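# no sequence on hand, only this structure:
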């Protein structure tokens, strides 16, 4: 990341791998994420805000938290453990077990 004072939303989008609409939505959900507006009314983000975006992204996408859970975590409140997201291989196993049970049910009926 270049060392600049301010970054436009397009630059932040590229740096974080997030679409601009996601960044705008997160602004409405996370009060600490409030970029200033330039004279041309464009959002300009500081390095601190980009770090916060990356932290939010990690909580939501890698740790599987909900927005409410991420808000609590960022505000320092204890977060109740959320159910882990199912991994694709678990979905495949569940599908296989479901099919096998349906076959057994068909044989018994």
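On my side now, so go ahead. Note that the structure is a prediction, hence the values are computed from the model and not measured.
# from now on I want contacts and neighbour counts done on CA atoms only, so please keep to that.
Noted.
# which of the residues in whichever helix or strand residue 106 is part of are buried?
Under DSSP states H and E, the secondary-structure element containing residue 106 is helix 88-108. Buried positions in helix 88-108, judged by neighbour count with 16 or more other Cα atoms under 10 Å: none.
# how about stretch 13-27?
13, 23, 26.
# tell me who's in contact with residue 50.
Applying Cα atoms under 8 Å, 6 or more residues apart in numbering, we find residue 50 in contact with 12, 16.
# try it against this one:
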């Protein structure tokens, strides 16, 4: 039997905020809007380190998180969080790798 983790803003922040904040050179995000802003801020460091694909994935995840933070429709918000969650594992792995490089 497999267990499916429910995707929530809190889970995404808990899972990714620390590594993303390191790349963005900020304190870990506590809101979706802050996490999205930090993901956008990761673009230049990722590109300078040669992780071009990570920049694109970070930007896409940030867009979904920004839209989710602004949404008042629970169904729409859930869909946007799911789309962000599909991109964040790759971004999180690259952020962790970037952290190890520094």
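Here it is on my side, so go on. Source: prediction; values computed, not measured.
# overlay them and tell me the TM-score.
Laid over one another, the chains give 0.41 as their TM-score (TM-score structural alignment, normalised by the length of structure 2), with 62 aligned residues with a Cα RMSD of 3.2 Å.
# circling back to that earlier point, just the buried residues of stretch 13-27 of structure 1 now: which is nearest residue 94 of structure 1?
The closest of those to residue 94 of structure 1 turns out to be residue 26 (Cα to Cα; 33.7 Å).
# now the closest one: how far from residue 88 of structure 1?
Separation of residue 26 of structure 1 from residue 88 of structure 1 (Cα to Cα, to the nearest Å): 27 Å.
# ok, now residue 98 of structure 1?
Here residue 98 of structure 1 is placed at a distance of 15 Å from residue 88 of structure 1 (Cα to Cα).
# what about residue 46 of structure 2, how many neighbours?
Other residues near residue 46 of structure 2 come to 22 when the count uses other Cα atoms under 10 Å.
# with adjacent residues omitted, what lies nearest to it?
In space, and not counting its chain neighbours, residue 46 of structure 2 is closest to residue 55: 5.9 Å by Cα to Cα, 6 or more residues apart in numbering.
# name the element the one you found belongs to?
According to DSSP H and E, residue 55 of structure 2 maps onto helix 52-70.
# for the spatially most central residue of structure 2, what are its contacts?
Per Cα atoms, centre = their mean, the C-alpha nearest to the average position across structure 2 is that of residue 88, at 4.8 Å. The neighbours of residue 88 of structure 2, taking Cα under 8 Å, 6+ apart as the test, are 16, 57-58, 61.
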